[in-house]
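Chemist: Quick one, structure for this:
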Amino acid sequence: MKNYKYIALFLLSLGVISCDVNNELDAIPAEAVENVALNTNGLDFSKYVSVGASFTAGYTDGAMFIAAQENSFPNILAGIFGTEFKQPLMNDNIGGLVYGGAAVQPPRFYFDGAGPARLSATPTTELTAVLSGPFNNFGAPGAKSFHLGVPGYGQLNPYFGRMASSPTATVLGDALAQNPTFFTLSEIGGNDVLGYALSGGSGVDRSPNTAENLNPANYGGNDITNPNVFAQVFSDMVTALTANGAKGVVANVPYITDLANFITIPYNPIPMDAATAGAVSSAYAQYNGGIQQAFAYLVAVTPMTQEMADAEIAKRTISFTAGQNAVVIMDEDLTDLTAINPGLISMRQTTSDDLLVLASSAIIGTLADPSNPASVNGVGVPLADQWALTPQEQASIRTATDAYNTTIATVAASNPNVALVDFKGVLTEASTGIMFDNYTMTTSLVTGGLVSLDGVHLTARGYALMANKILASIDVEFGSNFTTATNGLAKAGDYPTNYSPLLR
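Modeler: Okay, the predicted model is just below:
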């Protein structure tokens, strides 16, 4: 008991002593941050105009809406430039368009906890309503390079139609009418390959220099623009924009197949147990045998070698196993065997070299014929060309993109009034992770932070990063100091990566 007594006295004495000690530490003075004044080195931003397509407009989450437009990279730049910047704002934060009260473009996506979902709301922006300009942002979602000089393009593109100065106006003409002192010309060339990519390569590659391909009037909506057509159009645009001494920034074109729309769906998304896999494989046994017979015939009567035949037989043989399985797709680049046997259509299973577009997720595993349980899309029924990009189709996109970028780099290098920003390099870096302040951003859908819920366009934070890359290119080319000046760059934390479904 005595020991406890002394312990209690000892603890009490500690308490008394602690009451007599000053535990307050002197405050550590905050480290002074040097204020660096912005030096634009004589650049004139008093009349800044942006020319481009959906990225320029601030398109995100599959739609145009006010908050996204306010977070567009040109509006971010204008805020840093300290210049007035008028945009053709939508009526709401729902997104989409209506015509005569009926929705003709859907609302924006939001994240519903599982993935992208469309807002359950009716758009309020009437596509025939023409706004009062003049405007500074001439971003026209969907515009290809050669569209920007088409008279009356507003009759074809409702987004431009809302801001066109007249029924016969051109995008470039309206931009030039503002007598810009500074400009950005961005993502020109992106839509020239994007339609082809999003349609799974179902358009036509117009790259060969035939008379038909050199005339865009012959193009379908999903065709790849001929590089020589692009070169002429792009060069003429830059010449026009700099004719009166204006300076500006042009951007090259990323490999769009690196975007979330093309890398989210795995090539083998179909799970099967052993029994189901065996039954499906048995159903394809006759087809596989027919393929072997057809190629044996071709080896006997054509110059095709056995090695060539074996390679294509291996590619076309369809087999399912327990676990994750590749989908069955149509492939127009396979040897056409229907003249030998009409049932031997050009189909095969995907490999890791194929890309399934994001929209295919709504098709794979559904029934092509609701009354036929064997008609599972991607299993019993091959996916149509529009749902997958084969290696050959990917190569067409990359070849055209490389040609566009050669033109862009050449034009920029030959004009002292033009800076070049490497958006292709930015997207390539983001494939594994690019730092923006304290955030690591990637191209992953939903979680990456860079690409919005439509899998193609950027988030607000992505557009802020884009603005900073433009400012850095201005510093390099024109001797300004945006990258080192106090508040000279956009801050990642000021811009969201998604918008609440409550925002209307």
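
Chemist: Please make it C-alpha for all contacts and neighbour counts, starting now.
Modeler: Noted.

Chemist: Buried residues, the helix or strand Gly289 falls within. List them.
Modeler: Using DSSP states H and E, the secondary-structure element containing Gly289 is helix 285-301. Residues of helix 285-301 classed as buried under the neighbour-count rule (16 or more other CA atoms under 10 Å) are 287-288, 290-292, 294-296, 298.

Chemist: next up, for comparison:
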Amino acid sequence: MNSKFIFRSILAVAVVTAASCKPELKTATPSKGNADFSRYISVGNSLTSGFADNGLYLEGQQNSYPLMIATQMQTVGGGAFSTPFFNANQSDGTGYKKLSGFTATGDPVITDVPAQAVIGSATVPGFGTVPLFTKYTGDLNNYGVPGIRLNNITLTYYGNLNPYFERLLPNTSPANTIPYLSFVTAKPYTFFSMWLGNNDVLGYATGGASVPADFPTDKALFAQLYNLAAGTMVKGGTGGAGTAKGVVATIPDVLSTPYFTTVTLKALLTAVQASAPTVQAIFIQPGSGAPRPATADDYFLLPLKAANVIGKPNAAGIPYGLHPLNPVESKYVLDKAEAAVIVDYTNSYNATIKSVAAANGLALMDANALFKSYAAGRVVNGAAVSAAYITGNLFSLDGIHLTPLGYAIVANEFIKSINSQYGSSIPIVDVTKYRGVKFP
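Modeler: As a prediction, this is how the structure comes out:
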């Protein structure tokens, strides 16, 4: 049958139908379902705080996913949501990176914006010197602490070691004694989000597996602490009725972020061969064993690009990375075996998170699946978004944390999970209101 005839027939029927009856527009009424959002708190690390571009600063805090979620919750009875913002005169916070331009060959020029909220330092016996940030003393709903691992949440001294946590506490380092888990549950709340565990693998990965102290948290200990955290959170804090509901999130596949996908073996060789066409290998120092040629199964870290050291000779005149006697250092490489450790521990942690969520009746946001789905790119409201560095607009300039657009996408996934679990109809965020990477 002729396709034009089919189209015209359908159009005719549509016109007749439209003329015979008035259209009935139905709008979903926001509903809280069987959850209570009157006091929502967010528990987590840098992703929860709004960390971006390798720093915590006011614009990033203003575009955190918990604040976006809380704003949408207000349509279904949600209350006020307080974020530990830096003051306007210290809006650059702990400092961050910005895109200043591009070189003649198209490489990004990234510069550092100085910190404005560093007020000094403190000496912690047995640990050394830690910076101090301007204290935050107001109401608090966003408890995101950059750098915190799950195996830090019960440590009584942790508030003296992590300046992001220290700035939220009443005492000055080294006089803090309250563990993170106790701090976030000190006041009653009705609903929570918890995104913990990312840093239990992230530090090992971003350091090229070169720092023994950053090795992933023991799997059994992770399971024990995650059960403790979830069990404590559902009680609703001090004075709570033990009926708090919440949502938890899995750990993203860090190897799919720009920090590990931007600098490739192919790109390095192409750049070197432009002036030295006979070069056929980039030599690396793996985690164990002798230096060897890199393969496609090894990961080069984003800082290697900024270091700009490939091919530069050492004191003996041996070019960096082009000879086994001067290989790319382990801190710039995650070799195949080390990458396998990251995958193994991430899978184990996520199995625990999913199990604990089910056992406690909590909503689950599968961040691992979400981030992987953007590896090849997706269309969001007509715009192409991917995990590509800078041009993908999902990840900020540090290659790990998100842009405001990325955080809006994450907020919507949380909201969808909450609605599905608790029968609520919290409206999703309009992602078109949020930017990707800021160009000069």
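
Chemist: how about the helix holding Gly289 of structure 1, which residues of structure 2 does it hit?
Modeler: The counterpart of helix 285-301 of structure 1 in structure 2, using TM-score structural alignment, is absent.

Chemist: quick check: angle from the very next helix or strand once past that helix to helix 285-301?
Modeler: Downstream of helix 285-301 of structure 1, the first helix or strand assigned by DSSP H and E is helix 306-316. Comparing the axes of helix 306-316 of structure 1 and helix 285-301 via axes from the mean of the first three to the mean of the last three CA atoms, to 10 degrees yields an angle of 160 degrees.

Chemist: tell me which strands and helices helix 306-316 of structure 1 is in contact with?
Modeler: On a contact count with 3 or more CA pairs under 8 Å, 6 or more residues apart in numbering; DSSP states H and E, helix 306-316 of structure 1 meets helix 285-301, strand 347-349.

Chemist: Now distance to Gly195 of structure 1 too, for the ones you listed, in TSV please.
Modeler: As requested, these are exported to TSV (distance: least, CA to CA, whole Å):
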stretch	distance to Gly195 of structure 1
helix 285-301	33
strand 347-349	23
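
Chemist: Of all these, which one is nearest Ser72 of structure 1?
Modeler: Of all these, strand 347-349 sits nearest to Ser72 of structure 1, with 40.4 Å by CA to CA.

Chemist: on contacts alone, who are the packing partners of the very next helix or strand once past that closest one?
Modeler: Using DSSP H and E, the next helix or strand after strand 347-349 of structure 1 towards the C-terminus is strand 355-356. Contact partners of strand 355-356 of structure 1 among helices and strands, from 3+ CA pairs under 8 Å, 6+ apart: helix 260-263, strand 388-389.

Chemist: mean deviation of the helix or strand following the shortest one from structure 2?
Modeler: Meaning strand 388-389 of structure 1. The helix or strand immediately downstream of strand 388-389 of structure 1 is helix 391-414, counting by DSSP H and E. Compared with structure 2 after the fit, helix 391-414 of structure 1 shows a mean deviation of 0.6 Å (mean CA distance after the TM-score superposition for structure 1).

Chemist: Show me what Thr83 of structure 2 lines up with in structure 1.
Modeler: Thr83 of structure 2 maps onto Gln87 in structure 1, with residues paired by TM-score structural alignment.

Chemist: nope, Gly231 of structure 2 is what I was after
Modeler: So, by TM-score structural alignment, Gly231 of structure 2 is matched to Thr239.

Chemist: Tell me the mean distance between the helix or strand in which that match is found and structure 2 once they are aligned.
Modeler: According to DSSP H and E, Thr239 of structure 1 maps onto helix 227-242. Compared with structure 2 after fitting, helix 227-242 of structure 1 deviates on average by 0.6 Å (mean CA distance after the TM-score superposition for structure 1).

Chemist: and the angle for that helix with helix 391-414?
Modeler: Going by the same axes, to 10 degrees, helix 227-242 of structure 1 makes 30 degrees with helix 391-414.

Chemist: Can you name every helix or strand that helix 227-242 of structure 1 contacts?
Modeler: Using 3+ CA pairs under 8 Å, 6+ apart: helix 227-242 of structure 1 touches helix 171-176, helix 391-414.

Chemist: what comes up buried for it?
Modeler: Result for helix 227-242 of structure 1 [16+ other CA under 10 Å]: buried residues 227-231, 233-234, 237-238, 241-242.

Chemist: who are the neighbours in contact with Asn419 of structure 2?
Modeler: Neighbouring residues of Asn419 of structure 2 by CA atoms under 8 Å, 6 or more residues apart in numbering: 33, 425-426.

Chemist: From Ser31 of structure 2, how far out is it?
Modeler: 9 Å (CA to CA, to the nearest Å).

Chemist: what residues are shared contacts of these two?
Modeler: With CA under 8 Å, 6+ apart, Asn419 of structure 2 and Ser31 have common neighbours 425-426.

Chemist: and the match of Thr83 of structure 2, that one's in a strand?
Modeler: No: Gln87 of structure 1: not assigned to a strand; according to DSSP: H, G, I helix; E, B strand; the rest coil it is coil.

Chemist: how many other residues sit next to Asp366 of structure 2?
Modeler: The local packing of Asp366 of structure 2 (other CA atoms under 10 Å) involves 20 other residues.

Chemist: can you check the one 5 residues further on too?
Modeler: Phe371 of structure 2 has 20 neighbouring residues, counting by other CA under 10 Å.

Chemist: wouldn't it be in contact with Pro252 here?
Modeler: Yes: contact criterion CA atoms under 8 Å: Phe371 of structure 2 and Pro252 qualify, at 6.4 Å.

Chemist: Quick check: Gly378 of structure 1 touching Gly365?
Modeler: Yes: contact status for Gly378 of structure 1 versus Gly365: in contact at 6.4 Å, counting by CA under 8 Å.

Chemist: Mind checking which of these two has more residues around it?
Modeler: Taking other CA under 10 Å, Gly378 of structure 1 and Gly365 do not tie; Gly378 has more neighbours (26 against 19).
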